[in-house]
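> Starting from these lines, generate the structure:
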Amino acid sequence: MLRQSRQVDGGKRAPDFVLPDTEGRIRTCAEFDVSPALLVAFICNHCPFVLHIADAFAAFARDYADRGLQVVAISSNDTAEFPEDGFEHMGPFAARYGFTFPYLYDGDQAVALAYGAICTPDFFLYGPDRTLAYAGQFDASRPKINRPPLPGVPLRTDLPVTGEDMRAAVDAVLAGRPVPEPQRPSAGCSIKWKEGKDPSWA
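From the prediction side, this is the model:
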């Protein structure tokens, strides 16, 4: 099922997390406090919207690493429907696309709930004080899929993946400026919630 990201109120502080990465090391939000900007991206291994941007997203993270952006990706999907999203497949997925940032596993989905994530990909960009500055799309490009589009949201399959919206937001945060408006929502597959976890806003 397709979903759009929610327009979360700006200024909200980044919820903490304590999650394993693909090598089993426990990573926390606090360990990245030295970085002037933090981007938390909810993704998964199978989603065509994630696959559509994966190469460009990895390149974007490399481009901005030396400028002070810390990227953290999190997979929160229930694997009952999509076993390929399981923890054991995350390391190979990260290696395939050249991730240079942590890819974490949110097995009980508590972190996705805390952030208010709704789709993959879903992005949350925080400034040096770790308050939310941007919660929108990577760019306007979308993959070709055999599903009806979201109401009022055209799937721009004719556009290249550039990451222009995210790059503009990160540039602004690193320069201490407000991010460009409007913040256009991301679109993608719905997060696959475990029974009893499905939030009312999903």
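
> hey, let's count contacts and neighbours off CA atoms from now on
Fine.

> in stretch 25-42, what's buried?
Neighbour-count burial for stretch 25-42 flags Arg27, Cys29, Ser35, Pro36, Ala37, Leu38, Leu39, Val40, Ala41, Phe42 (criterion: 16 or more other C-alpha atoms under 10 Å).

> shouldn't Glu164 be in contact with Ser141?
No: at 10.0 Å, Glu164 and Ser141 do not qualify as touching, with contact defined as C-alpha atoms under 8 Å.

> For those two, work out which one has more neighbours and name it.
Ser141 (20 against 14; other C-alpha atoms under 10 Å).

> residues contacting the spatially most central residue of the chain?
By C-alpha atoms, centre = their mean, the chain has its centre lying nearest to Ala41, at 2.0 Å. The neighbours of Ala41, taking C-alpha atoms under 8 Å, 6 or more residues apart in numbering as the test, are Val71, Val72, Ala73, Ile74, Pro121, Asp122, Phe123, Phe124.

> cool, and Asp85?
Cys44, Asn45, His46, Ser75, Asn77, Asp78, Thr79.

> Can you name the element that comes right after the longest helix belonging to the chain?
For the chain, the helix with the greatest residue count under DSSP state H is helix 48-65. With elements assigned by DSSP states H and E, the helix or strand that comes after helix 48-65 is strand 69-75.

> quick check: angle from that next one to helix 48-65?
Put simply, strand 69-75 runs at 160 degrees to helix 48-65, going by axes from the mean of the first three to the mean of the last three C-alpha atoms, to 10 degrees.

> One more sequence to fold, the one below, so I can look at both together:
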Amino acid sequence: MLLDTPVCNFGWKAPDFTLSDPHGIPFTLSDHLGSKGLLVIFICNHCPYVKRIAHRLAADTRQLMKEGINVVAVMSNDYRDYPEDAPQKMVEFARKHDFPFLYLVDENQAVGKAFDAICTPDFFGFNARGELQYRGRLDNAKMGDDTDRTPELLNAMRMIAQTGNGPQQQHPSMGCSIKWHT
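Have a look, this model is predicted:
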């Protein structure tokens, strides 16, 4: 089911959380909030929207990280019902797409719910004070059309790093619904 994310709730502060990577090593959100901000991305392995942008996501986040902006990804899907999203498959997916960022397991889905994550991908850009300044899409390309790609996420995160504020005009991300445990 294709869903769009809501508009950015400027200034919203994400609750701190600790999640583990697929190997069980814990990471805490507050430890990754850098002086130039933090990008939190909700993704999963089986979503065709995530698969479609995976190479661009890796390249754009690598560039942001070189510029001092921290990046973490969270997988909130119920992987018991969607085994392609299981932790071992996360390792394989991240390796295949050469992800430079942490890819964390939201085992009980509490982080996805706290963020009100809607779909995969869902992007949350925070400034150095931990205030939400971006909730939009990776770029303006339509599914299947990479000819005219404006890097909305890249530009927004650079603006946040420089000014502490995100762009006032943002386009919602769209993708597959997060698969909640029932």
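
> how near is the residue nearest to the centre of the first structure to Pro121 of the first structure?
Applying C-alpha to C-alpha, to the nearest Å, the value for Ala41 of the first structure to Pro121 of the first structure is 7 Å.

> With Gly127 of the first structure instead?
Applying C-alpha to C-alpha, the value for Gly127 of the first structure to Pro121 of the first structure is 20 Å.

> higher neighbour count, those two?
Neighbours per residue (other C-alpha under 10 Å) separate Gly127 of the first structure from Pro121, with Pro121 holding more: 32 against 23.

> The more buried one against Ile43, yeah?
Yes: the pair Pro121 of the first structure and Ile43 qualifies as a contact (C-alpha under 8 Å) at a distance of 4.8 Å.

> nearest spatial neighbour of Asp98 of the second structure, skipping sequence neighbours?
Ala58 (6.4 Å; C-alpha to C-alpha, 6 or more residues apart in numbering).

> In contact with that neighbour, which residues?
Ala58 of the second structure makes contact with His97, Asp98, Phe99, Pro100 under the criterion C-alpha under 8 Å, 6+ apart.

> ok, the nearest residue to the third one once chain neighbours are set aside to Gln170 of the second structure distance?
Using C-alpha to C-alpha, 6+ apart and skipping residues adjacent in sequence, the residue nearest Phe99 of the second structure is Ala58, 5.0 Å away. In this structure, Ala58 of the second structure lies at 21 Å from Gln170 of the second structure, with C-alpha to C-alpha as the measure.

> Pretty sure Thr22 of the first structure sits against Tyr103.
Yes: taking contacts as C-alpha under 8 Å, Thr22 of the first structure lies within contact range of Tyr103: 6.2 Å.

> Helices along the second structure, start to end?
Going by DSSP H, the second structure shows helices at 29-32, 48-66, 87-97, 110-115, 152-163.

> which among the contacts of Ala41 of the first structure gets closest to Glu88 of the first structure?
Ile74 (14.0 Å; C-alpha to C-alpha).

> Tell me how many other residues crowd that closest one.
Neighbourhood size, Ile74 of the first structure [other C-alpha under 10 Å]: 25.

> Please apply the same query to Glu88 of the first structure.
Neighbours of Glu88 of the first structure (other C-alpha under 10 Å): 12.

> got the contact list for the nearest residue to it once chain neighbours are set aside?
Leaving aside its sequence neighbours, Glu88 of the first structure sits nearest to Thr22 (C-alpha to C-alpha, 6+ apart; 7.9 Å). Taking C-alpha under 8 Å, 6+ apart, we find Thr22 of the first structure in contact with Phe87, Glu88, Met90, Gly91, Pro102, Tyr103, Leu104, Tyr105.

> Could you measure from the aligned residue in the second structure for the first one over to Gln133 of the second structure?
Yep, that's Phe87 of the first structure we're talking about. When the second structure is aligned by TM-score structural alignment, Phe87 of the first structure is paired with Pro87. According to C-alpha to C-alpha, Pro87 of the second structure and Gln133 of the second structure sit 30 Å apart.

> Compare neighbour counts for those two and give me the winner.
Using other C-alpha under 10 Å as the criterion, Pro87 of the second structure and Gln133 rank with Gln133 on top: 27 against 21.

> quick one: the nearest residue to that one once chain neighbours are set aside from Arg56 of the second structure, how far?
Computed as C-alpha to C-alpha, 6+ apart, the closest residue to Gln133 of the second structure that is not its neighbour in sequence is Gly166, at 4.6 Å. Taking C-alpha to C-alpha as the measure, Gly166 of the second structure falls 21 Å from Arg56 of the second structure.

> Tell me which of those two has more neighbours.
Gly166 (24 against 16).

> ok, Phe124 of the second structure to His55 of the second structure distance?
Taking C-alpha to C-alpha, one finds Phe124 of the second structure at 19 Å from His55 of the second structure.

> Tell me the counterpart of Cys189 of the first structure in the second structure.
Counting by TM-score structural alignment, Cys189 of the first structure corresponds to Cys176 in the second structure.
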